[in-house]
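In: quick one: sequence plus predicted model below, questions after.
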Amino acid sequence: MNEERKSAIYLAITQAVMEEIKANQIEVVNDRNSRVPVSISARHVHLEKAHADILFGKDYTFQKYRDISQPGQYACEEQVTIVGPKSEIERVRIVAPLRKQTQVEVSRTDGFTLGLKPPVRHSGDVSGSSPISIIGPKGRIDLEEGCIIADRHIHMSPMDAQTFGVENHQKVQIQVDGEKAGIMGNVTIRVSERYALDMHIDTDDANAFAITGKEYLRLIK
């Protein structure tokens, strides 16, 4: 194939791609500033002080297992059992530090196992969410609400948000390359001085897109 023919083919492909982007009103951020690291968030539990006292004993001190992506937060050595109407799941880690309200984060698959239909929510928004029980070494708590599926989200500092050209609570799309490439939509931007740049997805999303947690994914607005 001669060079002129190759150039014509490349031009046609480029034009087709640009037309597709324009037709779907997708804006691709400059590649230099478009990629975010991703972490896979397995099922876990955040505890408020009163519930920690019941499950582990008064003023119990949780032991760090490993740091997670957000400054000051860590997965604990301590684990609990979460119980739904159908089944239970053992060895679910506590994530510290303690919070104002207890929250259990699971995947949709976990919900099927437990016999629950947790709503997709922002972290901390547990009003009207699924009931669930938690069993620890010292006791048990039965929550009328508190079990959610965390929404796909990206933590950013204000400087990161400026770099990416996005705002707090904005919804964006994420492009995944590789063997199971695709687009993840309804990804929420969360901006705070306390945050480090990182995207959080659950195990269902990770499996669907063959994500290992070592990738940098492209942000699309």
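Out: Received it, and whenever you're ready, just let me know what you need.
In: from now on I want contacts and neighbour counts done on CA atoms only, so please keep to that.
Out: Noted.
In: which residues in this protein form strands?
Out: When secondary structure is read from DSSP state E, the chain shows strands at 35-41, 44-46, 64-67, 74-83, 88-96, 103-105, 120-121, 130-135, 140-150, 153-156, 171-176, 182-191, 198-202, 216-220.
In: closest to Phe164 out of the ones you listed?
Out: Nearest to Phe164, of all the strands of the chain, is strand 216-220, at 8.3 Å by CA to CA.
In: quick one, that closest one and strand 35-41 angle?
Out: Comparing the axes of strand 216-220 and strand 35-41 via axes from the mean of the first three to the mean of the last three CA atoms, to 10 degrees yields an angle of 110 degrees.
In: so what secondary structure elements neighbour strand 216-220?
Out: With contacts defined as 3 or more CA pairs under 8 Å, 6 or more residues apart in numbering; DSSP states H and E, strand 216-220 has these neighbours: strand 35-41, strand 171-176.
In: does Ser87 really touch Leu116, like I thought?
Out: No. The pair formed by Ser87 and Leu116 falls short of the contact definition of CA atoms under 8 Å, at 9.6 Å.
In: can you put the strands of the chain in JSON lines and add mean neighbour count and distance to Glu3?
Out: What follows is those, written out as JSON lines (neighbours: other CA atoms under 10 Å; distance: least, CA to CA, whole Å):
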{"stretch": "strand 35-41", "mean neighbour count": "19", "distance to Glu3": "33"}
{"stretch": "strand 44-46", "mean neighbour count": "21", "distance to Glu3": "57"}
{"stretch": "strand 64-67", "mean neighbour count": "14", "distance to Glu3": "54"}
{"stretch": "strand 74-83", "mean neighbour count": "19", "distance to Glu3": "56"}
{"stretch": "strand 88-96", "mean neighbour count": "18", "distance to Glu3": "58"}
{"stretch": "strand 103-105", "mean neighbour count": "25", "distance to Glu3": "56"}
{"stretch": "strand 120-121", "mean neighbour count": "18", "distance to Glu3": "52"}
{"stretch": "strand 130-135", "mean neighbour count": "20", "distance to Glu3": "62"}
{"stretch": "strand 140-150", "mean neighbour count": "20", "distance to Glu3": "51"}
{"stretch": "strand 153-156", "mean neighbour count": "24", "distance to Glu3": "44"}
{"stretch": "strand 171-176", "mean neighbour count": "18", "distance to Glu3": "32"}
{"stretch": "strand 182-191", "mean neighbour count": "17", "distance to Glu3": "32"}
{"stretch": "strand 198-202", "mean neighbour count": "22", "distance to Glu3": "42"}
{"stretch": "strand 216-220", "mean neighbour count": "20", "distance to Glu3": "32"}
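In: the structure to be compared is supplied as follows:
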Amino acid sequence: MNQQLIEKIVGEVLEQLEKVEQPLSKDSIPIAVSARHVHLSPLHVEALFGKEYELTKKANLSQLGQFAANETVVIAGPKGSIERVRVLGPARSLTQAEVSLTDAVKLGLNPPLRESGDIEGSGAFTIIGPKGSLFLEEGLIIAQAHIHMTPVDAAHFGVQNDEYVTVETDGVRPMAYRHVKIRVSDKYQLEMHIDTDESNAGFISKGSIGRLIKSSENRIKVQMEVPKVVTKSSEDSIFNYPKKLLSKDDVREVTTKEIILEKGTIITALARDTARELGISISFRK
């Protein structure tokens, strides 16, 4: 058998393997990685690309009616800029840019973790197009991980719109993505969206799937681990925090002015920022 024939056979085998998708079990969620992108209002489309300009379609996205446009923009901050940021269409009522935390560090900005569309009081940034530029007081966010699903999917998984769940993945680096928001609509297709930082952390690639764990199980676990503070505390009182991870939401629930952590507890960057904003000190047990 000659070399050319061998290469042809190998190529055909690889092509068939690429078409084989990992089968979904009853609790499986397809995972997609959402890279940095921008949604523009009609007014801002014209400001950046010219009067009466309309976005042009490059490729359809998995969610019905959504598409990646041919157009790109530059996002800038005090420390740097990111070029060729894809615009997604169609135009929306409000302009919004979604970046990863790594992107935000490069820009020198500190956007909040938000659900897409929740931009009130979010990060300021500059956006530059071929025909103009804009400085926006708000609109820059790090998108919260979420799952799109239809009402039929929601019934299958036993979840509701706006509920939070955990999604676990296997592989080289198994991960548990917590506080993943459920978004239900007839127009959606079942898919979990995470950003590039989250995908890199879990070695997530095209075709990856996760297992959904219902929020009711999480609530029971949290109630067992974190006792509620039911009495009023003085400003000098202390909250002994028992969990191994301190998040922004955990800090907001604390009613004291000092949090004492067990050694080895992980503190997220947003938790530190929130504590600073609320005047709450964080220290470790000696």
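Out: Thanks, I have it. Computed from a prediction, not measured in an experiment: that's the story for all the values here.
In: TM value for the aligned chains?
Out: Scored against TM-score structural alignment, normalised by the length of the first structure, the superposed chains reach a TM-score of 0.85; 191 aligned residues with a CA RMSD of 1.0 Å.
In: if we can go back for a sec, Ser87 and Leu116 of the first structure: which has the busier surroundings?
Out: Comparing Ser87 of the first structure with Leu116 by neighbour count (other CA atoms under 10 Å), the higher total belongs to Leu116, at 21 against 14.
In: for the more buried one, give me its contacts.
Out: 84-86, 130 (CA atoms under 8 Å, 6 or more residues apart in numbering).
In: so what corresponds to it in the second structure?
Out: For Leu116 of the first structure, the equivalent position in the second structure is taken to be Leu109, counting by TM-score structural alignment.
In: mind checking what Ala210 of the first structure lines up with in the second structure?
Out: Across the two structures, Ala210 of the first structure finds its equivalent in Phe203 of the second structure, going by TM-score structural alignment.
In: surely its match and Asp170 touch.
Out: No. With contact taken as CA under 8 Å, Phe203 of the second structure and Asp170 are classed as non-touching, separated by 9.6 Å.
In: where does the lengthiest helix in the first structure end up in the second structure?
Out: Of all the segments assigned as helix in the first structure under DSSP state H, the longest by residue count is helix 3-23. With TM-score structural alignment applied, helix 3-23 of the first structure matches no range in the second structure.
In: what is the most widely separated pair among the contacts of Leu116 of the first structure?
Out: In terms of CA to CA, the contacts of Leu116 of the first structure reach their longest pairwise distance at Lys86 and Ser130, which sit 13.3 Å apart.
In: joint contacts of Ser87 and Leu116 of the first structure?
Out: Counting by CA under 8 Å, 6+ apart, Ser87 of the first structure and Leu116 have no common neighbour.
In: hmm, back to that, against Pro111 of the second structure, how distant is the match of Ala210 of the first structure?
Out: When distances are taken as CA to CA, to the nearest Å, Phe203 of the second structure and Pro111 of the second structure turn out to be 24 Å apart.
In: settle it for me: which of these two has more neighbours?
Out: When Phe203 of the second structure and Pro111 are compared for neighbours, Pro111 comes out ahead with 25 against 16, by other CA under 10 Å.
In: for the residue lying closest to that one once chain neighbours are set aside, list the residues it contacts.
Out: Distance criterion CA to CA, 6 or more residues apart in numbering; nearest residue to Pro111 of the second structure, sequence neighbours excluded, is Gly123 at 4.6 Å. By CA under 8 Å, 6+ apart, the contact list for Gly123 of the second structure reads 109-112, 137-141.
In: follow the chain on from the helix or strand hosting Met224 of the second structure and name the next helix or strand.
Out: Secondary structure from DSSP states H and E places Met224 of the second structure in helix 215-225. Next helix or strand after helix 215-225 of the second structure toward the C-terminus (DSSP H and E): strand 238-241.
In: against the first structure, where does that following strand fall?
Out: Aligning strand 238-241 of the second structure against the first structure (TM-score structural alignment) gives no matching residues.
In: quick one: list the elements packing against whatever helix or strand comes next after that strand.
Out: Along the chain past strand 238-241 of the second structure, the next helix or strand (assigned with DSSP H and E) turns out to be strand 245-246. Using 3+ CA pairs under 8 Å, 6+ apart as the contact test, the elements touching strand 245-246 of the second structure are strand 266-267.
In: list the buried residues in the next helix or strand after the strand it packs on.
Out: Later in the chain than strand 266-267 of the second structure, the nearest helix or strand by DSSP H and E is helix 269-278. Buried residues in helix 269-278 of the second structure, counting neighbours by 16 or more other CA atoms under 10 Å, are found at 270-272, 274-275.
In: could these go into JSON lines alongside distance to Lys248 of the second structure?
Out: Supplementary listing: those in JSON lines, determined by distance: CA to CA, whole Å:
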{"residue": "Leu270", "distance to Lys248 of the second structure": "5"}
{"residue": "Ala271", "distance to Lys248 of the second structure": "4"}
{"residue": "Arg272", "distance to Lys248 of the second structure": "8"}
{"residue": "Thr274", "distance to Lys248 of the second structure": "6"}
{"residue": "Ala275", "distance to Lys248 of the second structure": "8"}
